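[1] Got a sequence here, can you model it:
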Amino acid sequence: MPEASRWHRGVTFGMVNPHMYYLNKVMSSLFLDTSVPGDERTNFKSIRSTTDFWKFMEGPLLEGLYWDSWYTNQELYNLKNSSRIYYENIILGVPRVRQLKVRNNTCKIYSSFESLMSECYDKYTAENEDLSDFGLQPNIEWKYSTSNASSPWHWGFVGVYRNGGYIFTLSKSKSETKSKFIDLRLNSWITRGTRVIFIDFSLYNANVNLFCIIRFTQFRIVLGDFNFAGIQQANWILGPIYFITFIFFVFFVLLNMFLAIINDTYSEVKADYSIGRRPDFELGKMIKKEIQRAEKMKKWKERLEKKYYSTEIEDDYQPVTQQEFQE
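    You can find the predicted model right below:
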């Protein structure tokens, strides 16, 4: 039995198919790593703002979903009302774009700042979700679509997201889809309350008999737009060291600036003091004169007390002369 148990712990089972790996890798490279034409740094992984998102939608996503011509610019064979990726991967149905929003005034504003902030959008929760229509309300993409009870929610690393939201489906025509993207961008379909956008579609490859379900998610955090991908790629050890070094560098620069200002101020005051026309204004001399005057007053007082308040009264009275007072 011990031999059998050790053998059992060493056995593993898994389904390994190289076609799955390559299909997944090809799709990831096509949509995630392809840059916007004319901008080599903007792809799905480097999206930092709403502008970058629409560049991705109208660039790599649009070009990746619609392969309507060969590499020789000849029209593709009859697609039979279907879209294809890399000529051999048939898109099942049409892609769908969905966003979830939060309501305004879902977070508390300190009373001193209420006059400065009229809008406040908290992080996404089921309680904070915005269910009202907005924008061009006659169109379905501006109206909230309720979630399907049988559809699972999306589980992220730090939150759970419902399967409802503001949804629009892409057309099977590339030109119509591009017009839809432009219309949504110009009419601000993405707002300050937007917290997450899902891009969903499925495809089938008959050559390897594999289905591929794809979902791209783009989260918009409450702190605003910044290079989140760069933060994720930062080194956990060297990053804090560089930051602390930068803080010390800035501190020493500010310290040197402060000392330079003090030194210049001292030099100017010293120069003005050295060429002053009133020597009586010199603090040292003034103090010295006051001390001498106090000593003279003390001596004069002692002489007066000795001469007039002594117990031995002299018969001949002699007033204090000016010379004695000065002495």
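
[2] going forward, measure contacts and count neighbours with C-alpha atoms only.
    Noted.

[3] dump the residue contacts of the closest residue to Asn43 other than its chain neighbours.
    Take Asn43 and drop its neighbours on the chain: the residue closest to it by Cα to Cα, 6 or more residues apart in numbering is Ser35, 4.5 Å away. For Ser35, the contacting residues are 41-44, 56, 60, by Cα atoms under 8 Å, 6 or more residues apart in numbering.

[4] quick one: which of those residues is nearest Lys180?
    For those, the minimum distance to Lys180 (Cα to Cα) is 14.1 Å, reached by Phe56.

[5] Skipping adjacent residues, who's closest to Glu75 in space?
    Distances taken as Cα to Cα, 6+ apart place Ser69 nearest to Glu75, at 4.4 Å, with adjacent residues excluded.

[6] if we can go back for a sec, distance of the residue nearest to Asn43 relative to Glu63?
    Ser35 sits 11 Å away from Glu63, going by Cα to Cα, to the nearest Å.

[7] Could you do Asn227 as well?
    Distance, Asn227 to Glu63, by Cα to Cα: 25 Å.

[8] And Asp183, by the same measure?
    18 Å.

[9] for the stretch 151-300 of the chain, what spans make up the strands?
    Assigned by DSSP state E, counting those that start in this stretch, the stretch 151-300 of the chain shows strands spanning 154-155, 160-161, 165-169, 194-205, 210-219.

[10] Throw those into TSV and include distance to Pro138 and mean neighbour count, thanks.
    Shown next, in TSV, are the strands of the stretch 151-300 of the chain (distance: least, Cα to Cα, whole Å; neighbours: other Cα atoms under 10 Å):
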stretch	distance to Pro138	mean neighbour count
strand 154-155	28	11
strand 160-161	26	16
strand 165-169	13	20
strand 194-205	20	19
strand 210-219	26	14
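
[11] structure for this one too, so we can compare:
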Amino acid sequence: IWQTKFTEDVSKDKELYIRTTLRELIIYILFLIDLCIVSFGMTSSSTFYFTNAMMSLFLDQSSPGVSTFRQSAQINDFCLFANGSMLDGLYWETWYNGENVTSGDLGYIYYANKLLGKPRLRMLRVKNSSCDVADAFTREIKECYGSYAPDIEDQSTFGPNGSFVYYTESQLNGTTFWGQLAAYSGGGYIQELAMTKGESLSITNNLIQNLWIGRGTRAVFLDFTVYNANINLFSVIKLLLEIPPTGGVIPTWSFRTVKLIRYVNFMDYIVLVCEGIFCAFIVYYIIEECIEIFKHRCSYFGSFWNCLDLLVIAISLCCIGFSIYRSLVVDAQLTQLLAEPDTYSNFEYLSFAQTRFNDVGAVLVFFAWIKIFKYISFNKTMTQLSSTLSRCSKDVGGFAIMFFIFFFAYAQLGYLLFGTQVLDYSTFYNATFTLLRIILGDFNFQALEQANRVLGPIYFITFVFFVFFILLNMFLAIINDTYGEVKSELASKKDEFQLYDYLKEIFYSNRQ
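    So this is what the prediction gives:
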């Protein structure tokens, strides 16, 4: 049952080689179908529409005379958003005809998504004198607040009667969050909103009047979670307002739409059955690979496909272990969080764990599909393609070194020339991906020209010339030349017994 082309001597028997490979292919296709059912059964298009609905409401909804969260440019914009669009989005207390919502229907966003617990505001500050003032200005400027870093966080109590108290990351069960400017700790000064719009408005007004957001503030978070029972999805939402030392604000956001309660309807239980079959397949492949390793010893690891087999098995075991752990943690914490509806429900860790599980599952599906080339490489056409890639690998490697020298040189040049004026070149990271976009035909020439009327056009034209007209054509020439050589060699060889011949032989033998 575990017979493969690596456990049998198929070098002299082409028919045995094809028969063994075909059997492996059929088993693997069944495994791939099962994996796809499990993977796609855990997601749906409803996930996108749910996320899009929440993003439209909290990022792009505006009140008269008030900018949206996405358009926030200064602290005053956020204050107007907090008292306007934010509260309007969180609290739906009237129907569209003006009638009040009944008490049983309160707490539903869009009248369909249950707000779990209370929303929470969290703020991070840095200490005064966390940066150095130039000697020429020390007499006029007495305060200096630097960029955010955990070691210069201000944790002192402030506000009227010491009402604003700092809580550590462990006290809040928080996690580090990456914004555009920095990685922010899970601690900070917190303020939970109320269950009604009127009470929450009083809370936000009190924060504004007492200057809760000050000169040392570097980040303000709004965290809350909603659940849609119609599609059994949670949306864990985080709106972040980053305040750089330069002044102004940078809005950032995170919408994690996840399926934390796995098994509810009939389709979910079909997925559960397929998960059991998936585990059986993994046990089968573990035994198969162990037999191959025992037979070939160290030479087993010299094959790319064998290493890919081990990688798929390793990722699969991670998925299985992660799924079991996630299920246990979700069941325990979900019950605890839902038991306290009058406080902030921290679903951040649960959503993070589920998102990482989805990421690992996506990587597994990718490598599982790549692995299918292992079983169809005996075909003449596939042999031609794989031989071309393997033979030109050294030339492509040498070309890649030359290409990236040019590429990163232009990325650094663009960052240094235009980084102060053009967003696409504001960091070396952005400059790198901007050049990749230029290769794909997505570019903003006007921005370069406005930044520097002389060097901008020169930079763009020379990059396009070297990359498009020289380097990419060299790459195509390497591939084309190698492909021609391989094709000529295969054409001069005697035709071997192919899969088509084997299937035709089986077909005619069955007819007789």
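
[12] What is the longest helix along structure 1 packed up against?
    Scanning structure 1 for the helix with the most residues, using DSSP state H, yields helix 238-274. Using 3 or more Cα pairs under 8 Å, 6 or more residues apart in numbering; DSSP states H and E, no helix or strand is in contact with helix 238-274 of structure 1.

[13] rewinding a little: please identify which of the strands of the stretch 151-300 of structure 1 is closest to Asn89 of structure 1.
    Closest to Asn89 of structure 1 of the strands of the stretch 151-300 of structure 1, according to Cα to Cα: strand 194-205, at 4.7 Å.

[14] which other helices and strands contact that closest one?
    Contacts defined by 3+ Cα pairs under 8 Å, 6+ apart place strand 194-205 of structure 1 against strand 89-101, strand 210-219.

[15] Tell me which of these lies nearest to Glu324 of structure 1.
    Evaluated with Cα to Cα, these place strand 210-219 nearest to Glu324 of structure 1, the distance being 96.7 Å.

[16] Strand 89-101 and the closest one, what's the angle between them?
    20 degrees (axes from the mean of the first three to the mean of the last three Cα atoms, to 10 degrees).

[17] residues in structure 2 aligned with strand 210-219 of structure 1?
    Using TM-score structural alignment, the residues of structure 2 aligned to strand 210-219 of structure 1 are 233-242.

[18] now what about the matching stretch, what contacts it?
    Under the criterion Cα under 8 Å, 6+ apart, residues 47, 50-51, 179-181, 218-228, 249-260, 347-348, 351 lie in contact with stretch 233-242 of structure 2.

[19] before we move on, what about stretch 149-162 of structure 1?
    124-126, 147, 163.

[20] What are the buried residues along stretch 88-99 of structure 2?
    88-93 (16 or more other Cα atoms under 10 Å).

[21] Could you do stretch 221-232 of structure 1 as well?
    Buried, per 16+ other Cα under 10 Å, within stretch 221-232 of structure 1: Ile221.

[22] What's Lys143 of structure 1 aligned with over in structure 2?
    Lys143 of structure 1 maps onto Val165 in structure 2, by TM-score structural alignment.

[23] returning to what we had before: map the residue nearest to Asn43 of structure 1 across to structure 2 for me.
    In structure 2, Ser35 of structure 1 lands on Ser62 (TM-score structural alignment).

[24] what do you get for Asn17 of structure 1?
    Per TM-score structural alignment, Asn17 of structure 1 is aligned with Ser44.

[25] Give me the number of neighbouring residues for its match.
    10 (other Cα atoms under 10 Å).

[26] ok, Leu32 of structure 2 touching Phe367?
    No: counting by Cα atoms under 8 Å, Leu32 of structure 2 sits too far from Phe367 to count as a contact (10.7 Å).

[27] These two - which one has more neighbours?
    Using other Cα under 10 Å as the criterion, Leu32 of structure 2 and Phe367 rank with Leu32 on top: 19 against 15.

[28] For Phe249 of structure 1, which of the strands of the stretch 151-300 of structure 1 is the nearest?
    strand 210-219 (34.8 Å).

[29] That closest one vs structure 2, average distance?
    Between strand 210-219 of structure 1 and the corresponding residues of structure 2, superposition yields a mean separation of 0.8 Å, by mean Cα distance after the TM-score superposition for structure 1.

[30] got the angle between that strand and strand 194-205?
    If you take the same axes, to 10 degrees, strand 210-219 of structure 1 sits at 170 degrees to strand 194-205.

[31] ok so, going back, would you check how far apart the residue nearest to Asn43 of structure 1 and Phe53 of structure 1 are?
    On the measure of Cα to Cα, Ser35 of structure 1 and Phe53 of structure 1 end up 12 Å apart.

[32] re earlier: spatially nearest residue to the match of Lys143 of structure 1, not counting backbone neighbours?
    Nearest to Val165 of structure 2 is Thr157, by Cα to Cα, 6+ apart, at 4.9 Å.

[33] when you align them, which residue in structure 1 goes with the one you found?
    Counting by TM-score structural alignment, Thr157 of structure 2 lines up with Asp133 in structure 1.

[34] isn't there a helix covering its match?
    No: going by DSSP: H, G, I helix; E, B strand; the rest coil, the assignment for Asp133 of structure 1 is coil, not a helix.

[35] how far away is it from Gly165 of structure 1?
    10 Å.

[36] dump the residue contacts of Phe255 of structure 2.
    Counting by Cα under 8 Å, 6+ apart, Phe255 of structure 2 touches 51, 55, 235-238.

[37] Could you look up the SS state of it?
    strand.

[38] Report the secondary structure element holding Cys290 of structure 2.
    Here Cys290 of structure 2 is covered by helix 266-296, with elements defined by DSSP states H and E.

[39] Over in structure 1, find the residue span that helix aligns onto.
    On structure 1, no counterpart of helix 266-296 of structure 2 exists by TM-score structural alignment.
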